[in-house]
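S.K.: Please work out how this folds:
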Amino acid sequence: MAPEAPQAALAIQGPTYHQPGRELTDWRFSVPLDHDDPAGERIELYARAVTAAGRDTSTLPWLLYLQGGPGGKAPRPVGKGDWLDRALRDYRVLLLDLRGTGLSTPVTRQTLPLRGDGAAQAAYLTLFRSDSIVRDSEAIRRAFLGEDGQWSLLGQSYGGFVALSYLSFHPEGLREVFMSGGLPGLGVGIDDAWRAAYRRNIRGNEEFYARYPQDVATARRIGAMLRKQSVALPDGGELTLEAFQSLGRVFGGSTGADTLHYLLEEAIVGTGGGEPVLSDTFLSMAAEIVSFKHMPLFPLLVEPSLDQSERTAWSAQRIRAEFPEFDAGAALDDPDAPLPFTGEMAYPWMFETDPALRPLREAAEALHAHEPWSPLYDRERLARNTVPTVAAVYFDDFFVDTEQGLSTVPHVPNLRTWVTSEYVHDGMRVSGGAVLDHLIRMVREGVA
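M.R.: From the prediction side, this is the model:
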C-alpha cells in the first residue's frame, strides 16, 4: 500500500545569487521527521534552485535532482560545461540535499549522539531511507507546484534507487524519470547483492593491476608494513591493513585506477638508512579516501537502504568470508599474489579506525540488528507504471550491478534502458552533459 500523501512542506525562500550563466536561490523546507506523525518533530531540508540566467524560465518544468549515496549531499555548482548546463536548457533544477546530508538536518558524529543511546540513534536513522526521502520530495513538490503539479526526476546512483521508490509510492507527482548508474534489482537479497559486489571487485583488481603491474610490488610492500603495525593518519584515524585495502573504493570512477596508482607512486620514502616509512603525502590523501567524514550516513545506511525485511547483520562482512580472494594475509604469504583492494563495503572495523564514525558504533550495531524493515518498492504499483522512465546502465558499473538492474526492466512498464560501455558509474558527472542529453532524447524522440 502506498504511504499517505504528505502535506505540503513549509517553504522559506532564501537569497538569490549568480554564477556565470546561472541564477541560484536557496530554499529551506520544514517537514515532519516521521511523515506518519505529521504533528510530531520536524526537520529542515535544504535545496538550491538553479535556472539559466538572462532568459525567462518561468514556464519551464522543474527537474528534481537526487544525489548518490546514501549520504551524499547535492552537488555544489561550480564552473560550466557539465550536466547541469544541459539540464538548464529545458528545466528549472532543484538540487536537494537529502535528509541527513549537507544542510538538511545533517547526521554526523556531532549531531547523532544528541539523540540518546545507540538504540535511540538507530531508531532515528530508520527514518532516513528512501521511503522517507520520497515523502520529503512530495511535500516539497506540493509546496512548489501545488497538489496537481508534476516535476521531472533525475536520480544519480542511489538517487536512482530513490526514484524507483518514488515510482512505487507517488508516481502521480512525476512527469518523467531519468536514472544514471542507479537502476536497482527488484527482489535481490542483501547477501546476493554483496556477492555480486565482491565479484565486481575481483574484476576491478584484475583491471587495475593489468594497467599498472608495477603497483603489485608497491601495494605488497605497504601491506607488509601495515601487517606489522598500523599507522596513524593526520585526521586521527588509523590506517590498518584492512583500511588500506578499502582504498579500492576509488575504482568505481572513470579515473579511479589512475588515482590509486599515483597515490601508491608517492607512498614510500626512505629515511637515510633506516626502515622506509609511508609519506605524509600518501597518508594525507589516503585519509581523505578511507574516512567517511564527508558522508557518515553511507556506512550506517548502505545496507539498510537495500530492499530487505530481515536484519542486515553486517552482510558485507559475513559475505566476505565466501571470497578468499580478499584475504590480505594469505595474499602477503604468497610471494606471487597481488594485494587485493575492496570497494564500497561497510565493515564494523570502520567504526573503530575512522574518527568520524567512532561515536556512532553503537548506532551501527543497533541498525544491523533492527528488523523488520519496511519495503522500499511496491512491485504491484511498479507493474502498472505509466511514467516515462529511462535509465543509463553502465556495462561495467563498479557500484550498481548491471545484471541485477536489468532484471528489473521486465517488471516495470515504460522503463527503457541505455546500456553503454562508453562511460562508467560517474558518467553523468564526467560526460559534459552527453549522458543527460541522451536520456532526454530517449524520452522526447524515442531514441535507443
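S.K.: all contacts plus neighbour counts: C-alpha atoms, from now on.
M.R.: Fine.
S.K.: what's the helix or strand for the nearest residue to Tyr17 once chain neighbours are set aside?
M.R.: In space, Tyr17 comes closest to Leu24 once its chain neighbours are excluded; the distance is 5.3 Å by C-alpha to C-alpha, 6 or more residues apart in numbering. According to DSSP states H and E, Leu24 maps onto strand 22-32.
S.K.: Now do the buried residues in that strand.
M.R.: Buried residues in strand 22-32, counted by 16 or more other C-alpha atoms under 10 Å: Arg22, Leu24, Thr25, Asp26, Trp27, Arg28, Phe29, Ser30, Val31, Pro32.
S.K.: Now show me the structure for the sequence below, then we'll compare the two:
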Amino acid sequence: MGSFRQAGTVVTGHRFLVPLDHDDPDGARIEVFAREVVATANAGRDDLPWLLFLQGGPGYGAPRPSGREGWLNRALSDYRVLLLDQRGTGLSTPVTARRVAALGGPEEQARYLARFRADSIVLDAELIRRELLGDVPWTVLGQSYGGFCTYTYLSFAPEGVREALVTGGTPGLAATAEDVYRRTYPRVAAKNAAFYERYPDDVDLVRDIARRLAEHDERLPNGRRLTVEGFQSLGLMLGMGVGADHLHYLLELAFADGGPELSPAFLEEVGTHLSHTDAPVHIVLHEAIYGQGKSATRWAAQRVRAEFPAFAPDPDGPDPLLFTGEMIYPWMVADDPSLAPLREAADLLAERDDWPVLYDPARLRGNDVPLAAAVYHDDMYVDFGLSMETIASVGKARAWVTNEWEHDGLRVSDGQVLDRLVRMVRGEL
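M.R.: Predicted coordinates for the structure are as follows:
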C-alpha cells in the first residue's frame, strides 16, 4: 500500500504473507497488514529504532492513527512505530463466521481458528521483523492481551526484542481459565459496588430493566433478543477509567420514551456493545488464550459463575443486580446471529485439551531483555496477584504498580504511561 500524511506523521501500509500454520511453512498462507507511522521530521532517518505495537483483545485490529496524538505522540519522539493488525483482525485476512463456516465442518473450523492465538501472532511478528529490519531487534509494546503476546515473544524469540514494554497485560504463566475467572468475579463485584456507590439510583433502574427483559421480548436492531444475561454483560465497561460514567448514561436512556418499553436509543447503543460481528475471535478464542497443555477451558467463566451466585441473572433477586465483566459465555455465540454458525466449532475449542504452551518459564527466568510493566492495582481484567507473581519470576523485569490509571491507562494518559515505561527500561527511573 502507499503512504499518506497526517498532522505531523507519515503513514505507510504494509502487507505480508505468512503461513497459516507456522509448523507447515509451505502450506496455506494468509495476509497480515501493518501500518508504519513515523514523525514527519524523522521520516528520512534510517537509524530510527522500531517499536512494534501489539493491540489488546484478542481479536481486535490495531488503532487507526490520526496524527500525533495520545501515546503514539510520545512513541514517535523516539521510534518508527508499526501498528500490527494481528492475524484475523483489521485489514489482515479476516476471520468472519461466514468465511470460517465455508472451510468445512466444525472440526475444520476449529482447526483453523486455533491458529489465531499468541503463538502464531508472535511468529508472524518475527517474519515481519526480519523482512523490515533484518537481524536488528525492535522494541515491543503490548497493551492488555498484547502484553500476553509480549511474554510469549520473550519465550519464543527473545532475540527479536530489544526492550519490552507492557501495560495492563502481564499474565499468570501457568494460570488456567478457571484460575483466572475465580479471581475475576470478586474483582468485578468490587467494581459493581463502586458503581452503585457513585450512582445509587441506578440500583432500582437496573432492576427495572432486568424485569422488563425477563417478562417481555425486547429486540436489538439486529433482531437478537436482549436477555438479562446480555444486559449484565454491559459491565465490561466498568474496567475502564470513565466506564462507570458511560454505563450510567446508557442506563438513563432505558425508559427515555416515558413508557414501559425500552427506548430505541437504548437498544441501539446496547446492540453496539454486544455485537461482535467485527471481532468473532474475541468470543470464540477468548478462553483459549489461557489454554496450555492438557488444560481444556470448557467454558470456564460459565462454570465458575455458579460459585458466585450474586451474579445470577435473577431480576427478582437481592439488590443490587450485578453486572458481569470480561467473561465469555456460550450464549454469546449462540445468541449472536453473526456468530451462531461457529457455535459447534466454539464448543470444540472449549473441549480441546492439547493446546501448545504459550510461555517458557525457564527461558523467562533467564530473560536478559529489559522489561518494564505497568501493573494497574485495581485492574478489573488482569489479576494483580498473578501479574506480580509473573514479574517476580522473569529476569530483568520491573513493575510499576499504580492505581492512578485503570486498564485503559495507555490510551487515556496522553503518553504519561508510555513515557514512564520507556524511562524505566532505559534505567532513568
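S.K.: TM-score of the superposed pair?
M.R.: For this chain pair, the superposition-based TM-score is 0.97 by TM-score structural alignment, normalised by the length of the second structure; 427 aligned residues with a C-alpha RMSD of 1.2 Å.
S.K.: The second structure: matching residues for whichever helix or strand comes after the strand holding Leu24 of the first structure?
M.R.: Sequence-wise, the next helix or strand downstream of strand 22-32 of the first structure (DSSP H and E) is strand 42-52. Mapped onto the second structure using TM-score structural alignment, strand 42-52 of the first structure covers residues 29-39.
S.K.: how far apart are that stretch and its match in the first structure?
M.R.: With mean C-alpha distance after the TM-score superposition for the first structure, stretch 29-39 of the second structure departs from the first structure by a mean of 0.3 Å once superposed.
S.K.: Go through that stretch and flag the buried ones.
M.R.: Buried residues in stretch 29-39 of the second structure, counted by 16+ other C-alpha under 10 Å: Arg29, Glu31, Val32, Phe33, Ala34, Arg35, Glu36, Val37, Val38, Ala39.
S.K.: now do stretch 106-126 of the first structure
M.R.: Across stretch 106-126 of the first structure, burial judged by 16+ other C-alpha under 10 Å covers 106-109, 112-113, 118-122, 124-126.
S.K.: Mind putting those residues into a markdown table with secondary structure?
M.R.: Shown next, in a markdown table, are these (DSSP: H, G, I helix; E, B strand; the rest coil):
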| residue | secondary structure |
| --- | --- |
| Pro106 | coil |
| Val107 | coil |
| Thr108 | coil |
| Arg109 | coil |
| Leu112 | helix |
| Pro113 | helix |
| Gly118 | helix |
| Ala119 | helix |
| Ala120 | helix |
| Gln121 | helix |
| Ala122 | helix |
| Tyr124 | helix |
| Leu125 | helix |
| Thr126 | coil |
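S.K.: can you tell me which of those residues lies nearest to Ala356 of the first structure?
M.R.: Arg109 (5.9 Å; C-alpha to C-alpha).
S.K.: so the lengthiest helix in the second structure corresponds to what in the first structure?
M.R.: For the second structure, the longest helix by residue count, based on DSSP state H, is helix 177-198. Aligning helix 177-198 of the second structure against the first structure (TM-score structural alignment) gives residues 190-211.
S.K.: in the superposed pair, what's the mean gap between the matching stretch and the second structure?
M.R.: Stretch 190-211 of the first structure sits 0.7 Å off on average (mean C-alpha distance after the TM-score superposition for the first structure).
S.K.: who touches the match of strand 42-52 of the first structure?
M.R.: Here stretch 29-39 of the second structure makes contact (C-alpha atoms under 8 Å, 6 or more residues apart in numbering) with 8-21, 68, 76-77, 79-88, 90-93, 124.
S.K.: and that stretch, how far from the chain's centre?
M.R.: 19 Å (C-alpha atoms, centre = their mean, to the nearest Å).
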